[in-house]
Each structure stands twice: as structure tokens, then as C-alpha cells.
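[1] Dropping the sequence and predicted coords here.
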Amino acid sequence: MDKRKYYVSIQSKTIMANREDAAYELEIEATDEQLDQLHQYFEFMAAYDDKSHFRTMIPGIPYHEDNENDKFDSYLHKAYRLIHETGTDQTKSFIESNHILR
């Protein structure tokens, strides 16, 4: 399986083949299957982010008791784990030095 370099933005949940296409935070070298998995994690994150928006309209529901936020956080962690696994040395170093996978 061939790996290709991609440029990832966690903030905008995008994966680009060309670094000039948009701003990005991290670089990975991934197979098509790994790329598909990361796209799926980003889709789940976006869906749960949309669902958690409604919690902000209801007072009295704390963040730590919100199922949608828990699921968003779970997929964010999975995305970072996959990015670390497929990341360049600089990407791995960034994730490790910021203790993101703790």
C-alpha cells in the first residue's frame, strides 16, 4: 500500500493533498485506507459538534454531562491517535510535546 503526504487541519476538519490549498496544522503520510478512516472521524466530529450546539441553548446541562461532547472528544482522540501513527516526525513531536494523547 502506497503512502502519500497529506496536510491536515484539525480545526477545520480538512485533509488536503496540496499544502497550498488552505491552512493546515499537521502533516501525515497515509494510505488510502488510513485517509478514509481519518475522513470518517472528522465527519463524526462534525456531526456531534452540530448536535452539541443545542446543549448551549439549554441552561443547566454541564459540559461533563453531555453525551454529544463525550462522543466528539472520543473521535477527536481517535483522530489524533491516527494522525500520530501516520504523522511526520514533526507532527509526532508536536502531539507528544503537547501531551495530546494522554
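    That came through fine.

[2] From now on I want contacts and neighbour counts done on CA atoms only, so please keep to that.
    Will do.

[3] Was I right to think Thr14 contacts Leu26?
    No. In this structure Thr14 lies outside contact range of Leu26 using C-alpha atoms under 8 Å: 10.6 Å.

[4] hey, what's in contact with both of these two?
    Residues touching both Thr14 and Leu26 (C-alpha atoms under 8 Å, 6 or more residues apart in numbering) are Val8.

[5] neighbour-wise, which of the two wins?
    Leu26 (20 against 17; other C-alpha atoms under 10 Å).

[6] also this one, for the comparison:
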Amino acid sequence: MFILNDILKPLQNAFSSTNLGRERAHWFSYAILAFIIPFTSSISSNVLRCLNTLFGLNINKRRFYTFMASNKIPWHNLWAALWHLIPDPLSDGRLMIALDDF
């Protein structure tokens, strides 16, 4: 689980430093964990159930769904942070991209 900490910390830093931004950063991290833990399917209601059951969070349903649909999640910053987590994305000077249409 150490690698998750290395990945989630930069993603949390992509959020603003206000109290609400810090709260969103924590919720975002927990939501990512809920998506990748094979507890149940990743539809929103099951993610909320996972957050409550596995992490012991007591999240109000309305606040959770508002967060999930929020336009305040800094996707641009998150994608930049994820890109910078890749140590060397080039192979022989070229960017390798794999597509899967499964």
C-alpha cells in the first residue's frame, strides 16, 4: 500500500489549500481507493457504501453525490500530477501509447 501513498499525496496536493479543498482532496483519495478495492462494482451508491463500510466514514448522501458531480474537482491539475508521477514516459525518445477496445 506504500505505492498508493506515493500516488495519492500528489493528487491531494492538486486541490486548493482551503478547508473545503482539503476535504475534497481527502474524499477524492478515499473515492479512488473505493474504486480500486474489489469490494463491489464502482457505481456511486456502492462507492458510498464502500467508504462507509471499509473506511468507517460517515458521509451524508447528499454531500457525497454533490461531491461526485462537482465541477470543483481540479481535473486539469490532477491529470498534470498523474503525468508527473510517470518517471520516464518516453521509450527511445518516443511516447508509447496502448489502446484497448475491449
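    Looks like it arrived, so ask away. Keep in mind it's a predicted model, so treat the numbers as computed, not measured.

[7] Just give the TM-score of the two.
    Once superposed, chain against chain, the TM-score is 0.31 (TM-score structural alignment, normalised by the length of the first structure); 55 aligned residues with a C-alpha RMSD of 4.5 Å.

[8] now the helices: where do they sit in the first structure?
    Using DSSP state H, the helices of the first structure run over 32-53, 67-86, 89-97.

[9] What distance do you get for Thr14 of the first structure to Tyr48 of the first structure?
    16 Å (C-alpha to C-alpha, to the nearest Å).

[10] again, but for Glu27 of the first structure
    25 Å.

[11] More neighbours: which of the two?
    Neighbour count, other C-alpha under 10 Å: between Glu27 of the first structure and Tyr48, Glu27 has more, with 23 against 19.

[12] residues near the residue nearest to the more buried one when sequence neighbours are not counted, how many?
    The shortest distance from Glu27 of the first structure to any non-neighbouring residue, by C-alpha to C-alpha, 6 or more residues apart in numbering, is to Tyr7 (4.7 Å). For Tyr7 of the first structure, the tally of surrounding residues (other C-alpha under 10 Å) stands at 21.

[13] what's the answer for Arg49 of the second structure, then?
    Around Arg49 of the second structure there are 19 residues (other C-alpha under 10 Å).

[14] That one - that's part of a helix, no?
    Yes. Counting by DSSP: H, G, I helix; E, B strand; the rest coil, Arg49 of the second structure is located in a helix.
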